[in-house]
Every structure is written in structure tokens, then in C-alpha cells.
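Colleague: Everything below, folded, please.
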Amino acid sequence: MMIDGTSATAGVGSKTSRRGYLTKAGLATGALASLSGCAGVLGSSDDMDTVTMVLTPGTPADTEQRYMPMKNLIEGEVDVSVEMQVPQDYSAVRPALESEQAEIGMDDITLISNPDLMDVYGTTVTGGSAFYFSMMVTQPDSDIEQRTDIEGRTMAFADRLSTSGSIFALYALKQAGLNVGEAPDGDPVDFEGSWSNHDIALEKVGNGEADAATTYGGNGVPHIPEDTELPDRVTEYSTALDTIGTETPQFRPFWWSFPIPKQPVYTRATWDSPLRDEIGEVLLNSDQSQIEQYYPDDYDEEELPFTTLRDTSMEDYEPVITRLNDLGIELGE
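Modeller: Next comes the predicted model:
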């Protein structure tokens, strides 16, 4: 069934099912197989001294390092040990929660797939902003100036269910008049697409495997020149501007989304433990000065994905629901 953007979306799941791309049969084992570093049970509702937090998909070592201050904060303020797990893709998150192998997650697709499964702590805030951006980039000398120029070209996306690295970009290309075909579950018509992760998407442009790529601002802004002219909405809400021009290779942005609510942090509703509320209070009451106390010695502050949480609801993620519906993506059981 399609997601109803005006009401709670209970009953839908986190697997794309428009053409049977993923099936329910693989959910229980898929959760284990798709979580990096998994060895047996990830977390246990019988032993709440250890809490498993499923991070957003990415390179395990890099992703875990980014969230280390958040882990240290929880462990420093609550009598609990936090185990971080990095899934290979977004479709592995909900099965881990449903099977009670994890307690905390932080992606909007899983939240939207079945709000009844999760209780929301809030939306992450970094640098004073609870918003981020989807962006499209190309080589500086490319003749791609606007979205319609992608016709007949190759486009690199992040994970198929990534909000900024796939869903928002596909919708934007469709709105520009391009035929996106069955993407992200199948192939586009007017251009060639490939799906991987945010870092690989940029690498493909850098090494000539793709003409353009889409990623989130925190990943793309370091790769654009310092003198890049930015839209007002980006300069107002982006928290990545202090990283501009700090990474190579350099790319040229040609499209930016409007501000998207950053990732939510949520816990599974079946987690019956006082630790759930204790952790929520710590995250909601954190601030920059407190989180700084939990930086590892070698931590790069530019990577920080969290300082506190903003109290939010499903309504804040309506733009994501709208785009999933428009692209015909059913998050089915």
C-alpha cells in the first residue's frame, strides 16, 4: 500500500516491494547479514546493560568514528554500554529493530516505514541547525549546468533508499522532465544510474565513471571550491560551510534541494527499560559544550553529526513521504 502522508503509516515496512525487489522472507537473516561487524546477537532485551545503536549506512570505521562522541555521551551520562553497528544498506535497519537485536536507530526511511514500531527521540541538530541538503555535483569543466543536462548521461547515487543520495535527487530529476523509469528499484530511462553509497558516488565522478553524482551537503560541500556561489537557503541552514574547499577532488554543484530535516533518532517501541527514557533525556538535553567533553583525542569536529535533538514529529518528514509516493516506492512488509 502507498504511504499516506496525512496519517500515521502503520502497517508498511522498510523494504521496497514495488516489483518484489526485496521480500519479507529475508528479513530476519538479512538484518544479521547486513550489519557490519555482526557476530551473533547484536543487542538483547534481556540484558539492557548493553544497547545496540544502528547507524546510517557507510564505511564502518569512518561512520563509527563520526558517532563516537554520541556513544561516549550516552555511556558517560547513563550506566550503559553502547554497541554501534553499521548496516550495509538501509533495508537492514528495520529487521534489526523488529527482531529486537537493536534498540536505537537514526534514519527517516525506517521511521516512515512503520511509525508504530518506533518512538521518536527527536531530530539531530549540529551547528545550531536541524536541516541538511541534497546536492548534485559534476566535474568543474563539465557542460552539465542544470538537471535536464543529465539526459543521456550517467548519474551516481548513494543507497537506493537514501533520502539525500537517491530519493530527493530522483524526484528532482523527474520534476525537471526526465523519465526516471523504475528507479530506484529498476533502471531509469533518460539516463544511466548506479547506486552505492555517498563516498563511492563522488568517487565515480572523480574517476570518470559517472558524469554527475548526488550526495548530502556534509559529504559534498568539502569538495566544492571556496568561491562557489551558494543559494541563500544553503548559507542560512547548512552546517557544512566551514568545510568548503577542504577536500579533493573538487566538483561543481549544479542543484541543491530545499532544507531537509536531519536524521531522526528513535528507539523501538518494544524496548521496555528505564534506560530508554534516560538515554532520550540525555540526547534531548545535550549541547555543544557538553558533547565537546566526549570527543575522542583524535576526533575531527567537522565530522560531528550530533550536538542535541530537536523535538519533532512525523509531520516534519512529510516531504520525504511525498517523494516516496511520487516515485511509486512502496515500503512493504
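Colleague: Please make it C-alpha for all contacts and neighbour counts, starting now.
Modeller: Noted.
Colleague: all helices of this structure, in order?
Modeller: Shown for the chain, the helices assigned by DSSP state H span residues 27-33, 60-66, 68-77, 93-98, 108-113, 168-175, 198-206, 217-220, 232-237, 274-285, 288-292, 318-326.
Colleague: Quick one: distance of the fourth one to the chain centre.
Modeller: Put plainly, it is helix 93-98. A distance of 16 Å separates the centroid of the chain from that of helix 93-98, by C-alpha atoms, centre = their mean, to the nearest Å.
Colleague: quick one: contacts of that helix?
Modeller: Outside helix 93-98, the residues that touch it by C-alpha atoms under 8 Å, 6 or more residues apart in numbering are 13-14, 27-28, 30-32, 54, 87, 102-105, 110, 117, 268.
Colleague: can you rerun that using 7 Å?
Modeller: By C-alpha atoms under 7 Å, 6 or more residues apart in numbering, the list of residues contacting helix 93-98 from outside reads 14, 27, 28, 31, 54, 87, 102, 103, 110, 268.
Colleague: Among these, which one has the most neighbours?
Modeller: Neighbour counts for the contacts of helix 93-98 peak at residue 102, which has 29 neighbours (criterion: other C-alpha atoms under 10 Å).
Colleague: please give me the structure for this one as well, since I'd like to look at both together:
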Amino acid sequence: MTDRRTFLKTAGTVGVAGLVAGCSGSSGGSGDSTTATEEGTPTATETPVPYNNGEVNFVMSPSEPQELMEKQYQPVKEYLSDETGLPTSLKYARNYSAVLQAMGSGTADMAETGPFAAALGVKAGKANIALQRYAYGSWEYSSVIVTKTGSDISSLADLEGRTIGFADRLSASGALFPLFMLKQAGLDVGGYPQEQGSADFDATFSGHAQAFEQLANDQVAAAGVGKFITLNDNRELKDGYEYVKTYSGIPRAPIVTSPELSDDEQAELVNALKDAPESMYLGADGEADTEDDLWFSDVRPADVEQYQPVIDVAEELGIETDFLDS
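Modeller: Okay, here's the model as predicted:
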């Protein structure tokens, strides 16, 4: 597992907080405890509670609507239950920060999240990067700034003075890389994504689906999102939209474990997913090529080193290391 490391060089005080919907459980490690007599002599050793509360808690980041993600991850839930012999629950987080707050407190054991959030989570001691996901023939993916076909936006410079919809502030493809593209194009990004500053544009932050919906409803002039949310069932750009700019080569999103777990517990979860059968990726209906398939089809062991490109961009934008603090 990846231990806490220092890899972002700046420090600050701005943070975002969130809550995990329905997430419960106790924090702390899983070491043995003893009881004692009045004289202080140990009389018994209690059996530690596995995974902090006797069940496996798997958290989903809000990259797609909750109902759909619950269907997608239903086989993951069932598979982890079978492998650990314990009940497993799925939790849907309000935002990426909520995922990592739950992981750091021990109320969540494993989570799927974004590269940027995971990297900050490692730095803050709230997560260990364990696995990288594979999809559509690659271990990498793309971020885009997209607008409607026929708009008056043909370059990023045309977004000066306009409103752009972004995904979560801790999203790599939905905030970090779109802001990096805007900065590279010569626009002042101000204090984004941490706080509003003297940017050359206005911004909203929500989720990938919400930001793209804002564009569809003409609430924003463009959206900075993961390319995946802009595609139809044939993996082609949806009708009525065009890309203004694309950034490719982002390492695909990781799966993380809680540092509150023992090494053995973390290894059990990681090995289970690493060796999972194809059926785990097929969603609740168990059929391939349907809406509830997981977007990824394989995983491999990973640590923070795979996500150095994300860290480099965060440093370029001056992201502060306390971004996750509540």
C-alpha cells in the first residue's frame, strides 16, 4: 500500500467538506484490546471488529447519477461480500471530498474516486492508492472543454467573460485539467478550483453530469468535464456539441483503501478486486454491453507514482495541500 508522502510543495488553509450519504461506522484501527481487573491485571482479550464495524463499506464518487451507479456496482458489492464473508454496503458520496473524509475517518473501507482527489487524499493521510482502472483499451483518459455546435466559441480565448461549468472541485478531468488548459491558453484562472478569485471567467462546480446538463440547458457557455460524459452509446460525441480543447493522457482513476484498515484487510480487498471475474464488471443485470456495465473492465496494482502527471498539474495551478480540510 502507498504510505503518506510529501509530493505537493505548497500549503494553505482553504478546504471543502462534504457528507457521504448513509455512511456509518466507527473510526480507528482494528488492533486487539484488553479488559482489566481493579488491580490492573488483564483478564481477557477482545476480538477486533473486522473493517472497523463488522462490514465492508464501499464508497462511490458522484461521477454519474446515484441510481445508475448503484446498479453498476451491485456485483462489486456481492463479490466483496463473498470474498470477505462479511456484509458489504454501497455508499454514494456527495462529492470527492466526502469520499476522502469518510476514508480517513474509517467510516469507509474502499472507494472509487478520481486521480486528483486520490493524490490529495494520500498527502492528507486519508487514503492509500491501491488499484488503477482500465477501460476502452487504455489505462489513460481525456478531459475536454466542450460547447454547443454553432456557438460563438471557437477557441478558449472566446471564454473570457463567460461562465464555464465544471465538475467537482477535486475532479482531475472535470476541474484540474480544464483549468490547466485555460491557463495554458492565456486566461487568468484566479483562485480556482479552491476559491473564486480574479479569474477571466465565472465558474460553477457540481458534477460531470450536472455540468454537461448545464451546457445542454444554456446555463453555461461551455463545460469542463471528463470526455466520457460527452459520449453516446457508440463512444462518439453526442449530437449538438463540439470540443473546444482536449487534454489526453490522464492516468485513469484509481480505487483507494482506508489507512484506518490493517495491512491484511487492505490486502484482502485489493486482491479480491485484482482477481475478480469478468461478471463483476457487468452490472446488476449480469449482461454485457448494457447501460449498467461498469465503465472499466480491469484493474492493476498502483500507487501514487502513476499519478505524478496529475500532481504536476496541481502544482502548476498552485493547489494547496490543505484543500481537503473541513
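Colleague: from the contacts of helix 93-98 of the first structure, which is closest to residue 292 of the first structure?
Modeller: Nearest to residue 292 of the first structure out of the contacts of helix 93-98 of the first structure is residue 54 (C-alpha to C-alpha; 22.3 Å).
Colleague: From residue 168 of the first structure, how far out is the closest one?
Modeller: Separation of residue 54 of the first structure from residue 168 of the first structure (C-alpha to C-alpha, to the nearest Å): 23 Å.
Colleague: same thing with residue 283 of the first structure?
Modeller: 28 Å.
Colleague: Which of those two has more residues huddled nearby?
Modeller: Remark: of residue 283 of the first structure and residue 168, residue 168 carries more neighbours, 27 against 24, as counted by other C-alpha under 10 Å.
Colleague: what lines up against that one once you look at the second structure?
Modeller: With TM-score structural alignment as the matching criterion, the partner of residue 168 of the first structure in the second structure is residue 177.
Colleague: Next, count neighbours for the closest residue to that match other than its chain neighbours.
Modeller: In this structure, residue 177 of the second structure finds its nearest non-sequential neighbour in residue 143, 6.5 Å apart by C-alpha to C-alpha, 6 or more residues apart in numbering. Applying other C-alpha under 10 Å, we find 25 residues neighbouring residue 143 of the second structure.
Colleague: got it, and residue 77 of the first structure?
Modeller: Residues near residue 77 of the first structure, counting by other C-alpha under 10 Å, number 12.
Colleague: any idea how far it is from residue 71 of the first structure?
Modeller: Counting by C-alpha to C-alpha - residue 77 of the first structure and residue 71 of the first structure are separated by 10 Å.
Colleague: got it, and residue 314 of the first structure?
Modeller: Distance of residue 314 of the first structure to residue 71 of the first structure, computed by C-alpha to C-alpha: 25 Å.
Colleague: Tell me the counterpart of the residue nearest to residue 177 of the second structure in the first structure.
Modeller: Using TM-score structural alignment, the equivalent of residue 143 of the second structure in the first structure is residue 134.
Colleague: Can you tell me how far that match is from residue 307 of the first structure?
Modeller: For residue 134 of the first structure, the distance to residue 307 of the first structure (C-alpha to C-alpha) stands at 21 Å.
Colleague: Let me know which of the helices of the first structure is the nearest to residue 124 of the first structure.
Modeller: Closest among the helices of the first structure, using C-alpha to C-alpha: helix 274-285, at 9.1 Å.
Colleague: who's in contact with the closest one?
Modeller: Outside helix 274-285 of the first structure, the residues that touch it by C-alpha under 7 Å, 6+ apart are 74, 78, 121, 308, 309, 310.
Colleague: Could you check how far residue 207 of the second structure is from residue 225 of the second structure?
Modeller: Residue 207 of the second structure is 8 Å from residue 225 of the second structure, by C-alpha to C-alpha.
Colleague: more neighbours, those two?
Modeller: More crowded of residue 207 of the second structure and residue 225, by other C-alpha under 10 Å: residue 225, with 32 against 27.
Colleague: Let me see the contact set for the more buried one.
Modeller: Per C-alpha under 7 Å, 6+ apart, neighbours of residue 225 of the second structure: 143, 144, 145, 166, 167, 173, 174, 208.
Colleague: Quick check: neighbours shared by residue 207 and residue 225 of the second structure?
Modeller: Common contacts of residue 207 of the second structure and residue 225, defined by C-alpha under 7 Å, 6+ apart, comprise residue 167.
Colleague: nearest residue to residue 40 of the first structure other than its sequence neighbours?
Modeller: Here the residue nearest residue 40 of the first structure, using C-alpha to C-alpha, 6+ apart, is residue 32, at 7.7 Å.
Colleague: nope, residue 257 of the first structure is what I was after
Modeller: Excluding its sequence neighbours, the residue lying closest to residue 257 of the first structure (C-alpha to C-alpha, 6+ apart) is residue 134, at 5.2 Å.
Colleague: The one you found against residue 162, yeah?
Modeller: No. In this structure residue 134 of the first structure lies outside contact range of residue 162 using C-alpha atoms under 7 Å: 10.1 Å.
Colleague: I appreciate the help and will end here.
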